[in-house]
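Novice: okay, predicted coordinates and the sequence, questions at the end:
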Amino acid sequence: MNQYPLNPVDFYEDFLSFLRGIEKYGDKPAITTYTSEKEAVTRSYRQLTEDVYALAAAMREKGWQGWHVALAGENSYQWVVAFFASAVLNCPVVLVDIEQSVETIAQMLETADSQVAFASDSAAELFAQEADMPKLPLVASGGEYGIPFTSLLEEGRCLLKEHDHFFDTLPAEENLAVIAFTSGTTSASKPVMLSRKGVLHNASSSVAMVATGERLFASLPFYHTYGLTCSVLGPLIVGTHLCINGSLKTMMRDLRLFQPDTMMTVPLIVEMVHRRLAAASQERGLEEVLNHKARRRFLRREPEASVSEKLENLKNEIFPEMQIIISGGAHLLPEISLELKRFGIQTLQGYGITECSPLISVNRNQMNQPESVGVVVPGVELRFQEGEILVRGENVMLGYYKDEEMTREAMGDGWFHTGDLGYLDKRGFLYITGRKKNLIVLKNGKKVSPEEIESRIARLPLVKEVMAYGATTGQSADDVKIAVTVYPDPKEAGGMTSYEILNTLQKEIESINGHYPSYKQIQLVNLRENEFSKTSSQKIKRREL
């Protein structure tokens, strides 16, 4: 397949080179955050790099160079500065998912041999008061617990005034840049070791593939590699102005205040944007464009939907500058992408995995196939083994921290086995069909992907969330039938009884079943009263069903 040229971008081998590279943007705005009073606080690229150098100087003076530095907290400017300061000193950074239980957080810290921690105020309180937490030197945003972040920053500024060549002699190079934990949707989280070059090159590849705008909204958790590599490192490499959001409670507020032209997020948030626009279109009497089955079927036969001037004007009232949404982390229904295009918003879906830094493929601005996860990024090789996607490249992890056996299982043949099932079409677009571990194995030996089942059912108006699985129905453990558990959409199901919801769903599923072979037909339908439990990246935890 002939691709159009990559976007020009710098590639860096280490984080000191990265920082010196982005110094060229000078007083251009780098990062904006909003206070509780809705006031914007903006730092330039010059301020960002100066703060990083100052913090790194203070950390080095305390003898923390080369230490394993844990970052625990919501997205914030301080988080970004602490990450870069640690990376400059060749300190492996431990990314801590603060939405986990205290027990899990403590286990993460110990597993990764954390030696010092930077924490937000809420996380610092856990470090200080929970008996199960390891006792580490602590730097806190507010300073109520541990060393105040601002004090450490000021110490570093004083040191740099005294020593002009503070970074001329850095500690011995450490290839390990990040220890990130997998999301753990089907098993316990695993500690993944990522290299400096792998992370930085993957970040550059992401912006080489996709041209974002001048203002990007970053709400993805930075303790996940998608948030760190793709929504922080990549955009900063090309001089983008970031808005950092650290809470779902303030996300829509900050989105309206910042008015970005690009948003990087997960399908859950894309659906929120879509619902907001769809509701507004209904209020204006523009229902014929959205939530119409004939329109959806028509749109799905077209590679690109046309932009509606009326809908675009409506979008400009709600999200004035929004032009691009980049989605990853889970499957996004192509209908949503096509309908957002009617509003003048292009949605680009990508695919990544923690062990690959994370980006493997992404749709491009001028090469977008909504049902796919795009084309493979530079420096990444793919092959398939019994349908499973295997990856090789500099973005692939060094291994699982202190677990050689698990590392051999995942990449003993030199290729990382993703566990995801998929295929490439003739044009080079990658499609994900399911997860190898999730396959439903039937008595006749047939195998069915639950993700394929879920993608069918998720399109039904009554369905908010769905999980497919194999239900044992007979005396034998291999006597399995395909079942789905549905969490109904409260708005669509308003005023309906559970019996009416179930009866409606069963009729719609019977109609869907008629288009598939008998072994792929859904035979059991269950309802649940609450949403499914999810990981911090908003993936349903299958193991808890």
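Specialist: Sure thing, it's come through.
Novice: going forward, measure contacts between C-alpha atoms and count neighbours the same way
Specialist: Fine.
Novice: please name the nearest non-neighbouring residue to the most centrally placed residue in the chain.
Specialist: When CA atoms, centre = their mean is applied to the chain, the residue found nearest the centroid is residue 226 (4.1 Å). Closest residue to residue 226 apart from its sequence neighbours, by CA to CA, 6 or more residues apart in numbering: residue 358 at 6.0 Å.
Novice: ok, the one you found - contacts?
Specialist: If a contact means CA atoms under 8 Å, 6 or more residues apart in numbering, then residue 358 has 202, 225, 226, 229, 352, 395 as its contacts.
Novice: my guess is the first one contacts residue 359. True?
Specialist: By that I understand residue 202. Yes - the criterion here is CA atoms under 8 Å, and residue 202 meets it with residue 359 at 6.6 Å.
Novice: who's more crowded, those two?
Specialist: Higher neighbour count among residue 202 and residue 359: residue 202, with 30 against 27, using other CA atoms under 10 Å.
Novice: element containing the more buried one?
Specialist: helix 196-209 (DSSP states H and E).
Novice: ok so, going back, surely the residue nearest to the centre of the chain forms part of a helix?
Specialist: Yes - using DSSP: H, G, I helix; E, B strand; the rest coil, the assignment for residue 226 is a helix.
Novice: below is an additional structure, to be compared with the one above:
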Amino acid sequence: MVNKDFPNKAAIITKDSVITYHQLGGHIHQYSQFIGKREIKKIAIFSENRPEWIYAFYAAWENGCIAVPVDFMASVDDVAYIINDCRPEIIFGSAGTKDSLDKIQQKLSYQPEIQIFDEVNLPAFTDADHWEGPSDRETTAVIIYTSGTTGSPKGVMLSFKNLDANITAVTKEVAIYNPDRQVLLLLPLHHVFPLVGSMVVPLHIGATAVMSPSMQTADLMETFKKNQVAIMIGVPRLYELMFKGISTKINSSIVARTLFAIVRRFHSKKLSRKVFKKVHDGLGGHLEIMVAGGAALNKEVGQFWKDLGFEILEGFGMTEAAPMITFTRPGRLRIGSPGEALPSMRIEIRDGEIVAKGPNVMQGYYNRPEETAEVIKDGWLHTGDLGYIDKKGYLFITGRKKEIIVLSNGKNINPLELEYKLEKASDCIREAGVFIKNEQLHALIVPNFQLLSEKEIKDVDAYFRNEVFPPFNQEQSSYKRIMQFTIVRDDLPRTRLGKMQRFKLAELVEKPKPGAKKVDQLDMPEYLAVKSFLESQVDIDIAPNQHIEFDIALDSLGKISLIDYIEQTFGVAIEEKQLIQFPSLKHMAEYIRDKKQWIKEGTANWSEALKEKVEVKLPKTWFTQNILKGFFKGLFSIYFKMQSKGVENVPETGPYIIAPNHQSFFDGLFVAILLKRNIMHNTYFYAKRKHVKNFILRFLANTNNVIVMDTDRDLKESIQKLAEVLKQGKNIIIFPEGTRTTNGAIGEFKKTFAILSTELNVPVIPVAIDGAFKAMPQGSKLPKAGTKISVTFLPAILPQDHTADTLADAVQAAILETMPN
């Protein structure tokens, strides 16, 4: 089964090694000798992808044994169930699964031989005769347990004949594989899709399988960069994640958007690859074919990769078909269809269900003749999927037979249809799952937390309840309307290849009773360290399932402190945008665990950060500043009843920080028009880049002492730039609340200004603005004429004997004392 024609060619490439076909054969023979000629019928492999996994797998075949791949991330109970069901005599594991195997052994009804790859004592490496495979191709080759979209897994028995049918299909009938194309080995090999597509087929024809250390972006990009991967075997979720990253970059540039529109119109693969050469180079420069399987590929995602010049091939199948039933022919892509039947297969639609017949249909479920008879009838495999075949022979899938929701009034609902519509209804929905609960349609929503943060949405439930579901339901038939929804932090339960496990959705709706205490169940050093730091910053109990922003309500400065703490303690650099993408602290801790360089005590150190030299180009002050200042001063004195006090408290020379409360859109102007010309000339505002988008606003900013900063991308750098302005002897105006008040009351004062003051020994001048909210509350388009507005400049507060916290409190208290009750 392993090719013998290219002994010196690379068979497997890992991050650290190249294994030739000669070496591969020798290693397989080592494991084969280790297994020996004992009375062994089945060998299980419970390990992450690694070369030894492949050696043991082929060695099982060489010894006439059935291979039983087991998901290395499955629960102890699930693995124990599988092992007890098929009773392999030997289980190969790894150092990473050893602890789980110890627990699994306690749940087994017999005592198999456990061998750990890292500890196994193999015979010496010797040249071996090439094994051609069994003479009887009807012999069972593997038992692969389904991941369970509806319940407990079943062992699918596949013969060598079943596997041969798929090998022939993709190498001769729909020839996408050849010995010159490297194939990415990325997905876990316990599933038949990557087992056949990224291991069995490449090694059978003499191609090279390139093994990525993990699915993390850094590992994946490094694997592409160092090799010449031409074929990528992946699941739709992986292609969706890659799509989001690349499409975001394209959409952020008007030039890239225009070029993408052009190549989409021309439908030329050659043009697309030339125009978007940078994208192709980022994926190694050799990637031609993307194969998607395991679940349905999103139409938009498929079209995107096609437009970029990749051959995106989608297939339909199941473990019971080893695995392919239909496949897309190169150059004949139909977006939304997983292609046409394999040449050796026949497919039909019976009562809406897709049924298939051919040489790749399984032998049956291990020890389950009754369940086998339910899905194989007269040689036809009943897939359980619903669909139709168009006039040209393309298959289209519309849903799962078992997933169709039947309401008490007899109406049938396809949840996939509603989930697709929901994910399109709001870009703040990352994932949706629909099921029936208490005779009502219920939706689980996994939000896009980064986008919610960018939109400054604080009450997530209220947003979806008031802004998303009313217009969505209005467009649906009455019986298809979502009546209840639940926000969840974690990804929805899916199989390892992306199929939703709908039977588990209801479990996620169960919430702890009001008042129930949250219990930490995560005994991970990285999590405990982050938990301890956060509890020193905020006055709440921290739990693993909480989100950094929406549960813990950590503000931007708090996030920066956490980022610095993580970098100092673990050597892991995280950007603020990345921080809020973690669905929970548990996910963040796992990321830190995987990336950490060290573990040591660390605290946020603003003193060191503000000592760093940062280049700041101050905008030039044009003569128009005085004209505009005079214009608005005259306009406001006519339009409002303006009063001012304490202007004499503003020193002639700086540096210092002017800190007003924030009531309206005009607050900056209310302060600026009262400052003397020479003071105003040396006083700078700052504005968020997202608020200064068009040419006119950028021009006004560059000519009127406004420094534009990207606080969403890098708050720490923005604070360093403000510090640099103060170091140059200039003054800055900062609104400590960060945003305008929504109800007229003074909000919490953020510590940014106080940190700058205490670290640089710069005084703070509090400014009390009253009446501006009444004149122009949030949402109003025009201010109310004749409103009484007062601006009071208070005596400077010096930072000596203050911490950043106490200084922020002191400035807020001074302003509150000035405001009328």
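Specialist: Thanks, I have the structure now. Just so it is clear, the model here is predicted, and its values are computed rather than measured.
Novice: give me the mean deviation of the very next helix or strand once past the helix holding residue 202 of structure 1 from structure 2.
Specialist: The first helix or strand that comes after helix 196-209 of structure 1 along the chain, using DSSP H and E, is strand 215-218. With mean CA distance after the TM-score superposition for structure 1, strand 215-218 of structure 1 departs from structure 2 by a mean of 1.4 Å once superposed.
Novice: and strand 215-218 of structure 1, which stretch of structure 2?
Specialist: Aligned by TM-score structural alignment, strand 215-218 of structure 1 falls on residues 182-185 of structure 2.
Novice: hmm, who's touching that stretch?
Specialist: By CA under 8 Å, 6+ apart, stretch 182-185 of structure 2 touches 194, 198-199, 202, 207-212, 228-233.
Novice: what do we get in structure 2 for residue 242 of structure 1?
Specialist: Looks like residue 242 of structure 1 aligns to residue 209 there (TM-score structural alignment).
Novice: secondary structure element holding its match?
Specialist: Using DSSP H and E, residue 209 of structure 2 falls in strand 208-211.
Novice: for the helix or strand that that strand is followed by, packing partners?
Specialist: Going down the chain from strand 208-211 of structure 2, the next helix or strand is helix 217-226, by DSSP H and E. Identification of packing neighbours for helix 217-226 of structure 2 by 3 or more CA pairs under 8 Å, 6 or more residues apart in numbering; DSSP states H and E yields helix 277-282.
Novice: superposed on structure 1, what's the mean shift for the helix it packs on?
Specialist: Mean for helix 277-282 of structure 2 is 2.3 Å (mean CA distance after the TM-score superposition for structure 1).
Novice: packing partners of that helix?
Specialist: By 3+ CA pairs under 8 Å, 6+ apart, helix 277-282 of structure 2 packs against helix 217-226.
Novice: what's stretch 374-381 of structure 2 in contact with?
Specialist: In contact with stretch 374-381 of structure 2 (CA under 8 Å, 6+ apart) are residues 355, 356, 357, 361, 382, 383.
Novice: that should have said stretch 518-529 of structure 1, apologies.
Specialist: By CA under 8 Å, 6+ apart, stretch 518-529 of structure 1 touches 446, 448, 453, 481-488, 498, 502, 506, 509, 513.
Novice: what comes up buried for it?
Specialist: 519, 520, 521, 522, 523, 524, 525, 527 (16 or more other CA atoms under 10 Å).
Novice: then stretch 93-112 of structure 1?
Specialist: Buried residues in stretch 93-112 of structure 1, counted by 16+ other CA under 10 Å: 93-98, 102, 104-106, 108-109, 112.
Novice: which one of those is nearest to residue 74 of structure 1?
Specialist: residue 98 (7.6 Å; CA to CA).
Novice: what does residue 77 of structure 2 align to in structure 1?
Specialist: Residue 77 of structure 2 maps onto residue 103 in structure 1, by TM-score structural alignment.
Novice: hang on, its match packs against residue 131?
Specialist: No - Residue 103 of structure 1 lies out of contact with residue 131 (CA under 8 Å); the separation is 10.0 Å.
Novice: for burial, what's the neighbour tally of residue 50 of structure 2?
Specialist: By the criterion of other CA under 10 Å, residue 50 of structure 2 has 17 neighbours.
Novice: cool, residue 414 of structure 1 as well?
Specialist: 13.
Novice: equivalent analysis for residue 277 of structure 2, please.
Specialist: Residues near residue 277 of structure 2, counting by other CA under 10 Å: 15.
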